[in-house]
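Student: here are the coordinates; sequence isn't available:
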């Protein structure tokens, strides 16, 4: 179904690698991963051809089909495992333009699971009035039929903070921050007059749609999630355009918009993980787990969240198949579904496979963008101090110098699929790339696309992952589950704990 075409690529970086051992497998892994990488071809298919992979969508299903076809082509056993259901929603074309007080196309995205518009719909843009109270709310709501209501505070400036810090006067920054805080407090007060179910109240009033904006803090980037709207279209509007609409509404210049949003509700559909396996020859009931989520949000193509993590694990399995086809321990690659809506796929795998949790030697999860790995944290497992440095010692010295190995670690980063296992005291470690730019520009944004991937680093990351798996598989000793003391949770004043694990949601929300 999907063609994996080798693209014309730049030559692999000419690192003067120094191998600390004469292990021929490590040397061949480096040659396979760096000189014969398939990461660019994989990324093209997964992001450009298949595209967004929202939980429940046809895109996610297509990506799973592609994984199964790709593994089959390499001679690696892979399977689809059903874990529950979710709501299918497919986004079509979206056109949004302001029609008054002048004509201008607007930058906007549909929020996930929104209803469509059933053709073009035009109406006024309305902001909740500053003096709105529970007592005056009904009178205001009575005039909203067919309107598009602004539901989030506008930003006073859509310029990245690092540029302000570099160029603006300190008093300018202070004034902007005070203005932003005041706007947010003001809009919380306005919306509080509508009660807890703002979307439901507005839909009951007959609005045509709700407009919101969740700016990422970077040029042109908004974080785009979902809506609870059931009848009115829900849109995220760019920071710049949303601010313009808000200013026009506040100054009584009567802005109007026309929206044509195509969206299809496909009902409740089954959901799956894809799991690939290379069976161990000596210790088949002990496991090494490669872990990454396959699903994404829908406003872009999920390139760095988490096509890159998916490709690291997929390419690592290819390298392992080529250079280490008969592993000592069983190697699994888990391509999880529904991470973005609650770590559901990985949590379900944990619950459905107690034998893997019990027999896990170690796992490696990747879920934060591009750039090379800079840190591997032991996630609070004491024995990582004995084993992880040994596995790292076999990789090229230039790569070692780029990675901080932090053992036993404090579980500084939670919220991705590794926590589905560490909560059960099963050691799945996080392969971490730099965070700041990722959080600002591509994490859950409309800019998370193929062009943001740094392929020199992606090749190296996949190769390093394969080497770590090889070291863990060949390790003569089983890593223990003994845990370290975790730091104090600032919210409770008590030491953090490993568990309990959260039961994964296996049924569609409605």
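Tutor: Ah, there it is. In this text the structure is predicted, and so the values were computed from the model without any measurement.

Student: only C-alpha atoms from now on, for both contacts and neighbour counts.
Tutor: OK.

Student: ranges for the strands of the stretch 351-500 of the chain?
Tutor: 360-365, 375-377, 404-406, 428-432 (DSSP state E, counting those that start in this stretch).

Student: kindly report the same for the stretch 1-150 of the chain.
Tutor: With DSSP E, counting those that start in this stretch as the criterion, the stretch 1-150 of the chain has strands spanning 77-100, 104-105, 108-110, 121-126, 148-150.

Student: and the residue nearest to residue 498 when sequence neighbours are not counted, how many residues sit next to it?
Tutor: Leaving aside its sequence neighbours, residue 498 sits nearest to residue 423 (CA to CA, 6 or more residues apart in numbering; 4.8 Å). Applying other CA atoms under 10 Å, we find 16 residues neighbouring residue 423.

Student: repeat for residue 338
Tutor: By other CA under 10 Å, the residues close to residue 338 number 26.

Student: mind listing what the residue nearest to residue 498 touches?
Tutor: By CA atoms under 8 Å, 6 or more residues apart in numbering, the contact list for residue 423 reads 498, 499, 500, 501.

Student: mind checking which of the strands of the stretch 1-150 of the chain is nearest residue 258?
Tutor: strand 121-126 (4.1 Å; CA to CA).

Student: residue boundaries of the helices in the stretch 51-200 of the chain?
Tutor: 58-74, 137-141, 161-167, 170-192, 198-204 (DSSP state H, counting those that start in this stretch).

Student: here comes the other one, which I'd like you to weigh against the first:
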């Protein structure tokens, strides 16, 4: 019996692998492409990678202890596979620790409020309680200065209160057309009156305004966690860096911000009780993680797999960008298993500081001109959890020929879903821009939406359960196949000619976008 069981298992394994390959329509008989498909489909490590990263380590705010833990975890993963890997420091950043926060309405009735401390905000240093006031109706800087003493010992409401927390899609479905249009007009008028008729009359904006409020003795500012253009989905908070430096910035969800605002507006005596723990512990080194399969024939030419490792911290940073992170890790794992000796060097790069302005990738590009000049392609993913369906050529007019040739050699089950935007225009919002601005061929892998911008991008809902593993498996195989084909291609992807959109003002092509110098320290990033 002991002799028969391994034989049956071996035969079953062969059958399973044969089924995995034969069930796909391959456009070529390339054995590496076939092995990539089988490895990605039958031996995927995406689920355990994502679970460990997102549930155990959690969000990876730049400079945080969790980001350092994530770096160590990634290093251990690659080293276990025998893949050379390193961290590269590009600067320093402030360590900010978010603690537990309690935000309560204590008058005119008692109610716990849905909210959180804004990221990098000072804490309250214990429980602080005080009344709430609105930003005043003023007509000049002098009027603002005359009003300022009234804010002492109070929380100031700084954001516009959305009159309805229903998404517009809900209004469109159920309201009459007349009611929907009236709501939109009333909202737009009220929004303009709040910002143009109140805040801007102070003569101060952003951190400068909040510094003046702090000097006047305000307990803190209260903002809405639903920024313009207003509610896009149910129960979603958007988070970003605070504009407060000396006093706490407390963010409230749409409904509770509106509640507190209406109470203050109608002189019904709202009082907030806030205990929000946070700690700054100084600047620490921040680093990118770089894993490498060294090229055997053209080691100074590069195929780069790119995703940012950092995230915001109200949830787990799952779709932004834990999904891209684990896809690139899985793609390099697959390549190590089936294509360990590539012709060109393949790098898997996990960037820090993307959310603060592409700082990690921008610093790497500035520090490694040899990678920029030797870049065959860079493949970046930073668009959620969906399967890849679109690749823009970013204005490189000769790149489409290469991608069409590579896609033609991949299983039609995945290649037929991908459309090329050729020549396309530059995407400046994520890490591939750190390379395209240098004129290097770097591409963003556009994904199926899965309501990414509405529900998980920079939100409190960006958690492990939002990942779609069938799509992530497809993406890891696509990345591995494209990396293999780009590494093998005898030709370089051309950088010229390049095109840019026509400027409406001049009627001429816009100049190629300039690179943005990366901020290499917290102090350097402050206004």
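Tutor: Arrived safely. As the structure is a computational prediction, the values presented were derived from the model and not from experiment.

Student: returning to what we had before: how about TSV for the helices of the stretch 51-200 of the first structure, with mean neighbour count added?
Tutor: Rendered in TSV, the data for those read as follows (neighbours: other CA atoms under 10 Å):
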stretch	mean neighbour count
helix 58-74	19
helix 137-141	15
helix 161-167	11
helix 170-192	14
helix 198-204	18
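
Student: dump these to JSON lines, plus distance to residue 469 of the first structure.
Tutor: JSON lines is the format used below for the helices of the stretch 51-200 of the first structure (distance: least, CA to CA, whole Å):
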{"stretch": "helix 58-74", "distance to residue 469 of the first structure": "18"}
{"stretch": "helix 137-141", "distance to residue 469 of the first structure": "60"}
{"stretch": "helix 161-167", "distance to residue 469 of the first structure": "38"}
{"stretch": "helix 170-192", "distance to residue 469 of the first structure": "47"}
{"stretch": "helix 198-204", "distance to residue 469 of the first structure": "48"}
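
Student: ok, which of the ones you listed comes nearest residue 409 of the first structure?
Tutor: Using CA to CA, the nearest of the helices of the stretch 51-200 of the first structure to residue 409 of the first structure is helix 161-167, at 29.8 Å.

Student: just put the strands of the stretch 1-150 of the first structure in CSV and tack on mean neighbour count.
Tutor: What follows is the strands of the stretch 1-150 of the first structure, written out as CSV (neighbours: other CA under 10 Å):
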stretch, mean neighbour count
strand 77-100, 18
strand 104-105, 13
strand 108-110, 25
strand 121-126, 21
strand 148-150, 25
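
Student: of all these, which lies closest to residue 383 of the first structure?
Tutor: Going by CA to CA, the one of those nearest residue 383 of the first structure is strand 77-100, 30.7 Å.

Student: for that closest one, packing partners?
Tutor: Counting contacts by 3 or more CA pairs under 8 Å, 6 or more residues apart in numbering; DSSP states H and E, strand 77-100 of the first structure is packed against helix 58-74, strand 104-105, strand 108-110, strand 256-278, helix 344-352.

Student: of the ones you listed, which is nearest residue 135 of the first structure?
Tutor: Residue 135 of the first structure sits nearest to strand 256-278 of all those, at 27.4 Å, using CA to CA.

Student: which residues does the corresponding residue of the first structure for residue 111 of the second structure contact?
Tutor: Counting by TM-score structural alignment, residue 111 of the second structure corresponds to residue 104 in the first structure. Shown in contact with residue 104 of the first structure (CA under 8 Å, 6+ apart): 97, 98.

Student: quick check: residue 104 of the first structure vs residue 256 of the first structure, distance?
Tutor: 11 Å (CA to CA, to the nearest Å).

Student: redo the helices and strands packed on strand 77-100 of the first structure as CSV? Include distance to residue 361 of the first structure.
Tutor: Shown next, in CSV, are these (distance: least, CA to CA, whole Å):
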stretch, distance to residue 361 of the first structure
helix 58-74, 23
strand 104-105, 55
strand 108-110, 43
strand 256-278, 15
helix 344-352, 15
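
Student: and residue 212 of the first structure, which of those is closest to it?
Tutor: Nearest of those to residue 212 of the first structure, taken as CA to CA: strand 108-110 at 9.6 Å.

Student: after superposing, tell me the mean distance of the closest one to the second structure.
Tutor: Once fitted to the second structure, strand 108-110 of the first structure is off its aligned match by 1.3 Å on average (mean CA distance after the TM-score superposition for the first structure).

Student: and stretch 310-322 of the first structure, by the same measure?
Tutor: With mean CA distance after the TM-score superposition for the first structure, stretch 310-322 of the first structure averages 0.7 Å from its match.

Student: read off where that stretch ends up in the second structure.
Tutor: Using TM-score structural alignment, stretch 310-322 of the first structure corresponds to residues 325-337 of the second structure.

Student: cool, and stretch 166-184 of the first structure?
Tutor: The alignment of stretch 166-184 of the first structure onto the second structure (TM-score structural alignment) covers residues 173-191.

Student: how far off centre is that stretch?
Tutor: Centre-to-centre, stretch 173-191 of the second structure and its host chain are 32 Å apart (CA atoms, centre = their mean, to the nearest Å).

Student: so what touches that stretch?
Tutor: Counting by CA under 8 Å, 6+ apart, 160, 162, 163, 171, 172 sit against stretch 173-191 of the second structure.

Student: who's in contact with the third one?
Tutor: Remark: with contacts taken as CA under 8 Å, 6+ apart, residue 163 of the second structure is in contact with 187, 258.
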